[in-house]
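Participant: give me the fold of what follows.
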Amino acid sequence: MLIAILAGILFSILLLFIGKWVKTKLQLLPALLPLGLFIYFAQFFPAIAAGEVIEQHYNWVSSFGVNLSFRLDGLAFLFTLLITGIGFLVFLYTSAYLKNNDYLDRFYGYLSIFMAAMLGLVLSDNIMSLFLFWELTSISSFFLIGFNNKSEASRKSALWALGITGIGGLLLLAGAVILGIVADTYTISEMVNQKALIASSPLYILIAIFIFGAAFTKSAQFPFHFWLPGAMKAPTPVSTYLHSATMVKAGVYLLFRLTPVLGDNTFWNTTLMLFGGITMLYAAIHTIFRKDLKGILAYSTISALGILVFLIGLGTKEALLAAAVFILVHALYKATLFLVTGTIDLSTGTRDVSVLAGLKKIMLPVAIAGFLAALSNAGIPSSIGFIGKDLIYEGTLQLPNNVVLLTSLAVITNIFISYAGYLVGVKPFLGKLPERFEMTKTPEIRLWLPPVILASLGIVFGFVPSLIQDSLIKPILSSVAIDASDIHLKIWHGFTPVLALSVTTIVGGLLLYFLLKPTDKLVSFSNKLEVVSPKSIIEKLISLFETFSGWWTRVFQNGYLRNYVSVIIFVAVILMAYRLLQDTSYVIDYSSFSKLTVYEVVVLVIMVGAIFFTIFAKSRLAAVAASGVIGYAICLLFVFYSAPDLAMTQFAIDTLTVILFVLVLYRLPKYLVLSDYKQRIRDGILACSFGGLISVLALEVLAQPVNEEISKFYAENAYILAHGKNVVNVILVDFRGTDTMVEISVLAIAAIGVFALLKLRLRGHEREQK
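Facilitator: Alright, predicted model coming up:
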């Protein structure tokens, strides 16, 4: 499985070398990658249907419990088939949709990386590796959404998507770390055995909140949903692949996967029902205020994701069965409708549903795909959507509480979703063909074959649900610890309340379609309400934050180094003073200190004199020389206390510092002599306070009992483990090797910066601006 995951990344690297041929002669070559992966995963059909689980484990960072563990069970199997199967059709569709694009090879590269990330995400059995692939989907989707990078709207949409899902990624990391600590494992399949321990932990609520934040941002739940309609600026293959079948369902997958670990809890179930219910109704109603085909599909997608979260929140066997079926149902009809929309847009140059009509005369195969997808979307009998819709109603009717409310919510949502499907899959093809579209050409086979295949599968599975019952649906429920032996998917259940609700949905959707036409008036009304939308509120908060940041920068980061240092020292003084005042038992035992020697007193006098000379010097060169004297005095103290290594190090550093200062003296601004004595007095008080507090803290440290355990360890092991006789050098080079390497790196970076400043040549007007 690891090779299958890495295949997409390796292929994207290969495109760097064969990209020019992919754009011309080998446009169909990239489609072989997802096709091959689909065939690879399809071979596990018999094993998965038999209830087997395929596992592979690779050691990675075992000391932290982070390994590359992959697990192919029913839930992961469904998603791998969707990712690779729909991926193949999207790659095939892309070869025609973007055939004249100069960056077709780049697009395939992004798409391949995204496919690899999604496969890694759904196959990971280690929650930390799942997080890594989760973040990779956000990064690759950023490049796909912003593929038309010359468009400001595309760039902005990509940033919104990355920002929202990126925040969710941080929340997932936090939740994963805490969950791993509580369960004492990062392996998801092992966490199931620790369910009682996790549920009883005081950190359970915090874990659940972090997981909710990750899932809601990724799967576009209210109020984080607004990034998804904006992402429709991406090319249609992106909308089809990411926003109907794969990435937006990553959050749903996460909730489904962790239900055996965190589910069956009032907080878990109530939160998911609340957010899912609000999202599915809110987004469904929004579909009537859109004329753009992609906009309609975007909000119907958000509504469908809300339904999935809502069903997972219900948590019953019937609800989870409905969610499992609806994942497949939605992927098939929504991917079809997106591909149909892309073909219409490419052929006619518009996605305005109010002007589209009669297109079946020139694109009959596309019309057939749209009709079939609309049937499944509306839950018409003979389609897999009919079975999925019935299961949703069975899930709500089986609840012990709020049956009428929750069922009514589901019915209303499905009516609006049906209406959206009719608008996209039916309306553009019926009626009289407008004159402006009479010259439109019939699209080539690569543009209509993929949607026809997906739409046909929705009908085939509807007529023969046994094709997916044992091989896909039952294994999904088994993967979340639910007995699926008595589950039977059927087209006809008799005259039941579920059938009445289904008929109500179908009739309601048709009435809405015939009575309500998309108009500019509805769009205008929606735009007026945009001011109170979550996106507008967040934009206002961002604007306020930018204003605050500007004020903060002008006041505290105004370009004067002395101000930065003053603020840092002032804060440090406040914190240290507070610490000392809190410790009322603090007493310095002066009797424990050794007596001052003549040498120490002389060195101290030299240091004090050098300090005052540095402060009051009127020449920069004199100030630099005096600061060097302070450093050399410290060298003498190291020598007195038998630390020649430290003395030599201090000597080298101070000498180098003085030389560097002298070298850059002629590049520095005119020496600043402060005439404002109030400012000098303020700085003097601040410096004395800081120095006094440091002295007190140093005395407090010296008064503490000495723990010689660490020093004994270094003394006993310096020669044995590191083969060095000088303990100080051994500590720096071996025991603190990484720290020393970082310090050397910092010094190298600083040296490069100094060299760059020395070589800087500014023009006259640039000097004035500085």
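
Participant: CA only for contacts and neighbour counts going forward, please
Facilitator: Will do.

Participant: burial of Leu314, as a residue count?
Facilitator: 23 (other Cα atoms under 10 Å).

Participant: for it, give its distance to Ile417.
Facilitator: Applying Cα to Cα, to the nearest Å, the value for Leu314 to Ile417 is 21 Å.

Participant: now do Phe640
Facilitator: 84 Å.

Participant: among the two, which residue is more densely surrounded?
Facilitator: Neighbour count, other Cα under 10 Å: between Phe640 and Ile417, Ile417 has more, with 31 against 13.

Participant: list the residues that contact that one.
Facilitator: Counting by Cα atoms under 8 Å, 6 or more residues apart in numbering, Ile417 touches 284, 287, 300, 303, 377-378, 509.

Participant: put the buried members of the residues you listed into a ChimeraX selection.
Facilitator: Selection of buried members from the contacts of Ile417 for ChimeraX, criterion 16 or more other Cα atoms under 10 Å:
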select :284,287,300,303,377,378,509
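
Participant: the structure of the following sequence is requested for comparison with the preceding one:
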Amino acid sequence: MLTAILLGFLFAFFLVFAGKLFKGKFSVLASLLPLGLFIYFCRFIPAISSGEVIRRSYEWVPSFGVNLSFTLDGLSLLFSLMITGIGFLVFAYTSAYLKGHEYLERFYGYLSAFMGAMLGLVLSDNIISLFVFWELTSISSFFLIGFNNTNPASRKSALTALGITGIGGLFLLLAGLVLGNISGTYTISEMLGMKEAIAGHEYYVLAVIFIFIAAFTKSAQFPFHFWLPGAMKAPTPVSTYLHSATMVKAGIYLLMRFTPVLGDQEIWNTTLIIIGAVTMVYSAIHTLFRTDLKGILAYSTISALGILVFLVGMGTRDTLLAAAVFIIVHALYKATLFLVTGIIDHETGTRDVTALSGLRKVLMPVAIAGFLAAVSSAGIPPSIGFLGKELTYEGTLHSEAFNIILIGAIVLTKILLFYAGFVAGLKPFTGKLPERFTNLHMPGPLMWVPPVFLAVLGMTFGIFPALIQDSIIKPAVTALGADAQDVHLALWHGFNTAFILSLVTIVVGAIMYFVLKPSAKLESFIGKFESFSPKSLLEKGSGFFVIFSGYWTRIFQNGYLRNYVSTIVFFLVVLVGYTMIGNTELKLDYASLSEITIYEMAIAILLICGVLYTVFTKSRLAAVAAMGVVGLAICLIFVFYSAPDLAMTQFSIDTLTVILFVLVLYKLPRYLRLSDYKMRIKDGVLSIAFGAVVAILALEVLSEPVNNEIGDFYAKNAYIMAHGKNVVNVILVDFRGSDTMVEISVLAIAAIGVFGLLKLRLKSSDRIK
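Facilitator: Purely as a prediction, here's the structure:
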């Protein structure tokens, strides 16, 4: 499984060097990658359908319990087949849609990296590795959405999508850390046996909230939904792949994967039902006021995602079954409609549904695909969409959370989705063909075959649901923690309440389609409420954030190094001082201290004089020289306390520091102008406080019992392991050799920087700038 995941990234890396091979007529060969992966995952269908769960684990950071653990069960198999199967058709479609594009190989690189990230996400059994792949999907989708980087709208949409989904990624990481703290493991399959312990933990609610934010941002739930319509600025293959079958369903997958762990609790079920219901109704209503085909499909996608969240929130066997079927339903018809829209846009140059009609006369195969997808979207038999709609109604009616408001919400949503599907899939092909479209020609098979195949597949699964019943649907429902033994998929469930609701949906939806026509007037009407939309409110909030950021920056990032140092020292003093306030027991054995000698007294006086002279002198060079005196005094202390090696090191460093200071400062004015006495007083108080804190810490260290274990280890092993008799040298050169090498490297880099500054000769024009 790890190889299957890495192939997407390896192919993207390969395209960096051999991308030219996949331009022109050979670009279709890129689709062999997802096709091969699709065949690979199909091999596991018999084992998964028989109840087997396949696990693979590779050590990554075992000390933290973070491994590359992967699980292939019914749920992950369902998503893997969607990712690779629809990915194959999108790859093939792209070779014709973007034929001759300057950056076609770059697009394939982004697309294959995204595919690898999605596979890693749905197969991960470790929540930390799941987070890593989650973020990789956000990053790769950022490049895909902003592929048309010369268009400012595309760049803005990509940044918006990255910002919203990136926030969700942060909360997913927090959820993983909280769940790891509760359960003692980051492995999702191990959490399944701790459901009651997790639900009873005080941090359960916190973990659930974090999971919700991650899922809602990724799957475009209200009020985080607005990034998805903006992402329609991306090329059609991106919209098809990311926004119908893969990325936007990552949040749905997250909720499904953690339903057996966190579900069956009031906060979990109630929140998902409410958010899902609001999202599906709100977005479905928006489809009435859109004239751009991609805009209609975007809002219908958000509504479909709301339905899935709603069904997962219900949490019963029937609603989880309906959710599993609807995932397939939506992927098939929505991918078809997006591909059809791409063909229309590619051939006519417009996506305005009010300007499109009669295209069946020039694009008949595309019209057939659009019609079949619209039928599936509307839930008309014998499509699989009808089966999904019946299961949704039955699951809602039989749920304990059933009430008239919820059933009304789901029926209204389905009616509006009926309308949206027919507007997007049928209207552009009916009516009279405008004269300007009479010379259109059919695109190549690589463009029209994929949508036709998906549309026919939707009908095939509807007529023969047994094809997916035992192989895909039952294992998926089992993975969700429900009993799928008696699951039986069929178009006809008898004349019952669900069937009546289906008839109502079809009749009312058909009436709406023939009566209500999309128009620019309706679109302008909804535009009047744009200032109250979540997107506008967030943009206004971001304006206040910009103001606050500017204010914060002017205070803390003002360009003065002394202020940065003062801020750091101040917070250090406050934090350390606060922790020491409660520790009043400072016990120091004065009898164990040696008597103060005349030499130590002399050095102390020399130190104090050097410090005072450094503080009060007005000459830069004199201050540097006084600092050298302070360093020399410390060297003498090391000598008196039998540490000649440290003294030599200190002497070398201090001497070099003084020389560097002189070289850097020798061209500056000779004297300092220290007229701001308030600043000097502030710095003085801060310095005294910092010194007092360090002194108290040193006394506390002296009061602690001495542990000679480390010292004894170095003394015993210095000669045996490092062949050195001087323990200090051995520690610096051998036991801490890497640390010492880094310190030397830092010193060398600093010296190079100083040398570069000394050699810098700016032109007069550059100095003015």
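
Participant: reformat the contacts of Ile417 of the first structure as CSV; add distance to Ala331 of the first structure.
Facilitator: CSV is the format used below for the contacts of Ile417 of the first structure (distance: Cα to Cα, whole Å):
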residue, distance to Ala331 of the first structure
Ala284, 17
Thr287, 19
Ser300, 12
Ser303, 13
Asn377, 10
Ala378, 14
Gly509, 20
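
Participant: what helix or strand is Ser303 of the first structure on?
Facilitator: Assessed by DSSP states H and E, Ser303 of the first structure sits inside helix 293-314.

Participant: what is the corresponding segment of the second structure for that helix?
Facilitator: Using TM-score structural alignment, helix 293-314 of the first structure corresponds to residues 293-314 of the second structure.

Participant: buried sites along that stretch?
Facilitator: The neighbour-count check on stretch 293-314 of the second structure (16+ other Cα under 10 Å) flags 293-314 as buried.

Participant: so how far is that stretch off the chain centroid?
Facilitator: 21 Å (Cα atoms, centre = their mean, to the nearest Å).

Participant: the most far-flung residue of the second structure relative to its centre and Phe640 of the second structure: what is the separation?
Facilitator: Distance to the chain centre peaks in the second structure at Ile598, reaching 65.1 Å (criterion: Cα atoms, centre = their mean). In this view, Ile598 of the second structure and Phe640 of the second structure are 12 Å apart by Cα to Cα.

Participant: ok, Phe690 of the second structure next?
Facilitator: 26 Å.

Participant: also Pro382 of the second structure?
Facilitator: When distance is defined by Cα to Cα, Pro382 of the second structure is 96 Å away from Phe640 of the second structure.

Participant: again, but for Met741 of the second structure
Facilitator: Using Cα to Cα, we find Met741 of the second structure at a distance of 28 Å from Phe640 of the second structure.

Participant: again, but for Leu2 of the second structure
Facilitator: Taking Cα to Cα, one finds Leu2 of the second structure at 62 Å from Phe640 of the second structure.

Participant: over to Arg554 of the second structure?
Facilitator: For Arg554 of the second structure, the distance to Phe640 of the second structure equals 48 Å [Cα to Cα].

Participant: check Leu111 of the second structure too.
Facilitator: For Leu111 of the second structure, the distance to Phe640 of the second structure - Cα to Cα - is 68 Å.

Participant: now Asp352 of the second structure
Facilitator: Distance, Asp352 of the second structure to Phe640 of the second structure, using Cα to Cα: 88 Å.

Participant: again with Arg673 of the second structure
Facilitator: Taken as Cα to Cα, the span from Arg673 of the second structure to Phe640 of the second structure is 39 Å.

Participant: what do you get for Ile127 of the second structure?
Facilitator: From Ile127 of the second structure to Phe640 of the second structure the distance is 57 Å (Cα to Cα).

Participant: which helix or strand contains Glu595 of the second structure?
Facilitator: For Glu595 of the second structure, there is no enclosing helix or strand under DSSP H and E.

Participant: actually Ile681 of the second structure, sorry about that
Facilitator: Short version, using DSSP H and E: Ile681 of the second structure is in helix 677-703.

Participant: what mean distance separates that helix from the matching residues in the first structure?
Facilitator: Taken over the aligned residues, the distance from helix 677-703 of the second structure to the first structure averages 3.0 Å (mean Cα distance after the TM-score superposition for the first structure).

Participant: can you name every helix or strand that whichever helix or strand comes after that helix contacts?
Facilitator: Next helix or strand after helix 677-703 of the second structure toward the C-terminus (DSSP H and E): helix 709-722. Applying 3 or more Cα pairs under 8 Å, 6 or more residues apart in numbering; DSSP states H and E, one finds that helix 709-722 of the second structure makes contact with helix 727-730.

Participant: for the helix it packs on, name the packing helices and strands.
Facilitator: So helix 727-730 of the second structure, by 3+ Cα pairs under 8 Å, 6+ apart, packs with helix 709-722.

Participant: how about the helix it packs on: buried residues?
Facilitator: Applying a neighbour-count criterion of 16+ other Cα under 10 Å, one finds 714-715, 718 buried in helix 709-722 of the second structure.

Participant: and for the nearest residue to Tyr97 of the second structure once chain neighbours are set aside, the neighbour number?
Facilitator: Once flanking residues are discounted, Tyr97 of the second structure sits nearest to Met447: 6.8 Å by Cα to Cα, 6 or more residues apart in numbering. Around Met447 of the second structure there are 23 other residues, counting by other Cα under 10 Å.

Participant: and Met447 of the second structure, which helix or strand is it part of?
Facilitator: helix 445-463.

Participant: now that helix: how far from the chain's centre is it?
Facilitator: 32 Å.

Participant: and if you look at stretch 245-265 of the second structure?
Facilitator: 16 Å.

Participant: cool, and stretch 578-589 of the second structure?
Facilitator: Chain-centre distance of stretch 578-589 of the second structure: 45 Å, with Cα atoms, centre = their mean.

Participant: looking at the buried residues of helix 709-722 of the second structure, which one is closest to Ser49 of the second structure?
Facilitator: Each of those was checked against Ser49 of the second structure using Cα to Cα; the closest is Tyr714, at 60.8 Å.

Participant: the residue nearest to the closest one when sequence neighbours are not counted: neighbouring residues, count only.
Facilitator: Excluding the flanking residues, the one nearest Tyr714 of the second structure by Cα to Cα, 6+ apart is Val727, at 6.8 Å. Look at Val727 of the second structure: counted by other Cα under 10 Å, it has 17 neighbours.
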